[in-house]
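In: Kindly generate the corresponding structure for this input.
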Amino acid sequence: MTRKWFGTDGVRGQVGDSVIHPEWVLRLGWAAGHVLTADASGRPQVVIGKDTRLSGYMLESALESGLAAAGVDVLLVGPLPTPAIAYLTRTLRADAGIVISASHNPYQDNGIKFFSGDGYKLPDAQEEAIEAWMDRPMTLSASERLGKARRVEDAVGRYVEFCKTTFPADLDLRGMHLVLDCAHGANYKVAPMIFGELGATLDFLGTEPNGININDQVGSTHPDALCREVLRSGADVGIAFDGDGDRLVLVDEHGELLDGDEILWLLARDMCQRGHLAGVVGTVMSNLALEQALADCGVPMLRTPVGDRYVLEAMRSHGYPLGGESSGHIITSANTTGDGVLAALQILGILRRSGQTLAALRAGYRPFPQVLTSVRMAGAQDLLDQPLARQLIADAEGRLAGTGRLLVRPSGTEPVLRIMVEAAAADLASAVAATLTAALSDLALSAASS
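Out: Sure thing, here's the model as predicted:
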């Protein structure tokens, strides 16, 4: 069954469109309430969290009303990172969790994503069931069965303490200078508490959200400011999250960036050195250098489609304890979704145990030059189905002549066509990416005007 509204990470769009609109979200809450609590024993409960977007207040109220109409009680936790909602859903024994966030997107966008009661993102079948309920007439539960809402006052403290327990008990961060970039997003409060209580000296970027500055030239998708601040302040490590806190990138003491693939490699190598690592899950976007470095350690790597939900599904089905994406989604056995704070704590733990700097720790890893571009457009898949588009892609692959990789795919979260070119030579990757992006952009404009 083709899903009508759900993408790779829930429902997402621009605030005020036909989907991210309070009337539609009200109905979504009602439909999700019926589907996600169908097997609830006793009175069903759903946790709702959000990032710092101004529109979150409006959408939170709409979801709360829809769930209450379906006879579901709501537990409100306020602005917290996505992985915190996964954790709280499990520990509060709720039937489901909902996050109001558009992750790394600008403030004009927002979205809704769901967790089942065990803290995992919903399988396709449940998302399809919610969509089917959306087509039903909206009816109210009996008056005595309507849901109610309450705020979980200690939600922040619960997640902070959980994160701290994942750091080695015999270590601390005293004497370590960190720069935290929270993207003016959901980690703005909890991340400073976690790293500060472990003893680190902290400088900050992106910790003053005003509702419209989330991801605005800060965070994991805009790390230049963090690179400059690490150099200016003489910090040991820079740590950047995205708007909802499930992504992580790092900056070493020389101001050099580490993406998700390199972070995954550092974690995998440490696990190999301390014991057996069954395997690692990456995606079709993961750099070939990661796969080769893992192979040198005798560790198999499995590739999935883009989306941390697919990474996690593969980890569970194959029994692999580690997975992630180039964008910085890092999933370990400590939580049921990508968690930027937990991944950062694991890297800092490695630094503490080894006594090395981050630059020394990463020495020897050489990623293949990779160029990422995009074409903003609607109907990306329809464009890719055109014979001319297929020919343009085939020509680009021919230029690589077996020395690299090419991936062209529609985004699952935005109206964008994403292009990735990877080659042994940086100039070849750049040239192929530029030519193909321009050609597909022209084709998209021509299709839109016809």
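
In: Please count neighbours and contacts with C-alpha atoms only from this point.
Out: Will do.

In: For the top helix by length along the chain, name the packing helices and strands.
Out: The helix spanning the most residues in the chain, taking DSSP state H as the definition, is helix 426-449. Under the contact definition 3 or more Cα pairs under 8 Å, 6 or more residues apart in numbering; DSSP states H and E, helix 426-449 sits against strand 370-376, helix 387-400, strand 416-423.

In: to compare against the first, here's another:
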Amino acid sequence: MAVDRLHLMSALKGYILSVSGWRKVFAASGEEQDTSPEISEADRVLAVCAGKVIGEFFRGQKQGTSLLLARDSRPTGKALCRALAAGLCMEGVGVHYAGIAAAPEVMALSAADPDLAGFVYVSASHNPVGHNGIKVGARGGVLSADEANELIRRFREEVERLGEAEAEGLLEGEAPSDLWEEEARWKDRALRAYGGFVRRVITGGEAEEEVARRWRELGEGVRRRGLVVVGELNGSARGASVDREVLEDLGCEVRLYNAEPGRFVHEILPEGESLEMCADLVRSVVEERECEVLGYVPDCDGDRGNLVYGAPGVGVRALGAQEVFALAVLGELAWLDALLPGGVQAHRVAVVCNGPTSLRVEEVAGAFGAHVVRTEVGEAHVVGKAEALRQEGWVVRVLGEGSNGGSIVHPARVRDPLATLGSVLKILALREPPYALFARWCARKGLSYHPHFTLTDVLSSLPAYLTTGTGAPEARLTIRSEDRAAFKSTYERLFLSDWELRANELHERFGITGFEEHHHEGLETHVGFGPSFRTGTQKGGLRILFKDEKGEPCAFMWMRKSGTEPVFRVMVDARAHLPGLYDYLLEWQHSLIRRADEEASRGRTRS
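Out: From the prediction side, this is the model:
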């Protein structure tokens, strides 16, 4: 059956192409909750075309001789891998298929094997089951923003040039059959590479002896605590990974549930209601074992994992994504404080995060003497900025997107729930000198310390903020305006007008005396009000940072059009000890966006 230009262009229109990856609803029905494994003929042609473009890109890099291909556990993953492999092979690129694998596993092997020029990973991360996507990377992480944008440009151009006869040839394309016969061997290589790499990540060690010693010390502490870890894997790729092996080797009692890849029992995004099953499982283990229990729920590709905590006499609660990131930052900065001569304050240490990460991180980092550097949303931006800072002599141990869940711990270049669990386990298990991580934090914050603390005490010591969750209905708006520059200019004009009317109330009720406007674009943040502080297509995030009478940040309002979903994202972050501030700012932000959209979409913007 021929695939005509109309169907190809319609299929291409459904793509969201960003530096974080290429995504769309690939289920043939077009329904995002469809669990069918079939994709349309037009989507198959585009996937083969994508494989050709990716293959040509890596041939030009001349680094390595082949590519690793793998997927998460979504039903359309196999069809997309077959199409991508066909396109890659058409370009003469060697392809090694590892089947279902967690994203950190794929990236660990791509970093460890010098013969691999990079990887192609089929996943739509946290999006619903009918979605899928293509993530391309090298050197153990996603491509840089410049590389990713170049690949997007080439893909668009190739599709625009595609004639119907050539499309028919791509539709019939297949990779050699022996490629699929090597799946088990490459999967085993990925597991072995990842198992060793995640130990390096958690310990921060370089030499094998150093990694082994620190791993042994951490394991001894974990065993003394008698910790239980519950993994509610929700059919994700982590069910086919090293979770049990690594955690049991570290001394945890491990209980994994819903570990069959592809068998989803609730929504994929590990927030809100999707954490309730894990909470029930943690509760039952607490009642049975009468001990502290950590639970985690990954997304489909297994690179993020939000946490659930329970303990006798305390109850069970799910931790928010921002809280988990702040906890990981605390653990890793305290770990650095113990390892670096003279502690963190004697070195240039930075934490890199995206624009909508909670101000909790500034307070945690500030206590240790570390700096916080922010980027535009997107893992490629956060990783790229961290690498740039290291080249300038900075120590960047922990980074990530607090708004999106999970943390990245150097030398990893991708989020990993095992690394996040490692950060928490180090806090709980390493209580004695020379480590004593929680004692270090308490000393920096001037808090009283008790050696018999629990994770409840650690969580209570974190800075208290109220933050909009990314999965909350109030975090996702729809706007009509397509002109980002006009929309932002209108927003700014309305904000200034409102500020004149609200300034006294903000001061009297909340102690707010001023604000700054931050523009997060790529790897950089520009501080200043108005369009002269923005560049290019103005697609980055815009953040209004509010300051108190001491000139210290106390809250922010943030917004950005999503690069991976057809939504406009909104977030508010406010100190919890200022009653009513969060609700006040959220209502104001929604009002500003609605009014700016109405005016901008009618072409009523004024300078």
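
In: thinking again about what came up before, mean distance, the longest helix of the first structure to its aligned residues in the second structure?
Out: Comparison of helix 426-449 of the first structure with the second structure after fitting gives an average deviation of 5.6 Å (mean Cα distance after the TM-score superposition for the first structure).

In: Please identify the most buried of the helices and strands packed on helix 426-449 of the first structure.
Out: Mean neighbours per residue, mean count of other Cα atoms under 10 Å, is largest over these for strand 416-423, with a mean of 22.

In: Provide the angle between the direction of the longest helix of the first structure and the direction of strand 370-376.
Out: Taking axes from the mean of the first three to the mean of the last three Cα atoms, to 10 degrees, one finds helix 426-449 of the first structure and strand 370-376 inclined to each other by 10 degrees.

In: follow-up on the earlier one: would you mind telling me which of the helices and strands packed on helix 426-449 of the first structure is nearest Ser101 of the first structure?
Out: Closest to Ser101 of the first structure of those is strand 416-423 (Cα to Cα; 18.4 Å).

In: Now distance to Leu342 of the first structure too, for the helices and strands packed on helix 426-449 of the first structure, in a markdown table please.
Out: Shown next, in a markdown table, are these (distance: least, Cα to Cα, whole Å):
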| stretch | distance to Leu342 of the first structure |
| --- | --- |
| strand 370-376 | 27 |
| helix 387-400 | 38 |
| strand 416-423 | 28 |
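
In: Run the chain-centre distance for the longest helix of the first structure.
Out: In terms of Cα atoms, centre = their mean, to the nearest Å, the centre of helix 426-449 of the first structure is found 27 Å from the chain centre.

In: what's it in contact with?
Out: Contact with helix 426-449 of the first structure is made by 369-375, 377, 383, 389, 392-393, 396, 399-400, 419-423, as judged by Cα atoms under 8 Å, 6 or more residues apart in numbering.

In: ok, back up a step: mind checking which of the helices and strands packed on helix 426-449 of the first structure is nearest Ile100 of the first structure?
Out: strand 416-423 (21.3 Å).

In: relative to helix 426-449, how tilted is the closest one?
Out: If you take the same axes, to 10 degrees, strand 416-423 of the first structure sits at 160 degrees to helix 426-449.

In: Show me what strand 416-423 of the first structure is packed up against.
Out: Strand 416-423 of the first structure sits against strand 370-376, strand 404-410, helix 426-449, with contacts defined as 3+ Cα pairs under 8 Å, 6+ apart.

In: so His520 of the second structure touches Ile544, yeah?
Out: No - counting by Cα atoms under 8 Å, His520 of the second structure does not reach Ile544; the two are 11.2 Å apart.

In: show me what contacts Leu342 of the first structure?
Out: Leu342 of the first structure sits in contact with Cys163, Thr166, Ala334, where contact means Cα under 8 Å, 6+ apart.

In: overlap between these and the second structure?
Out: Retained in the second structure (both residues aligned by TM-score structural alignment, their matches' Cα atoms under 8 Å) from the contacts of Leu342 of the first structure: Cys163, Thr166.

In: Report the buried members of the contacts of Leu342 of the first structure.
Out: Buried by 16 or more other Cα atoms under 10 Å: Cys163, Ala334, out of the contacts of Leu342 of the first structure.

In: Mind checking which of the contacts of Leu342 of the first structure are in helices?
Out: Short answer: the contacts of Leu342 of the first structure in helices (DSSP H) are Cys163.

In: corresponding residues in the first structure for the host helix or strand of Ala439 of the second structure?
Out: Here Ala439 of the second structure, judged by DSSP states H and E, is contained in helix 437-445. Helix 437-445 of the second structure lines up with nothing in the first structure when matched by TM-score structural alignment.

In: List the buried residues for that helix?
Out: Leu437, Phe438, Ala439, Arg440, Trp441, Cys442, Lys445.

In: Can you lay out the residues you listed as CSV showing distance to Gly315 of the second structure?
Out: Conversion of the buried residues of helix 437-445 of the second structure to CSV gives the following (distance: Cα to Cα, whole Å):
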residue, distance to Gly315 of the second structure
Leu437, 24
Phe438, 22
Ala439, 24
Arg440, 27
Trp441, 24
Cys442, 24
Lys445, 26
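
In: and of these, the nearest to Val282 of the second structure?
Out: Phe438 (23.7 Å).

In: hang on, isn't the closest one packed against Ala429?
Out: No - shown here, Phe438 of the second structure and Ala429 do not form a contact pair, counting by Cα under 8 Å, at 9.8 Å.

In: Now the common contact residues for these two.
Out: Contacts common to Phe438 of the second structure and Ala429, judged by Cα under 8 Å, 6+ apart, are absent.
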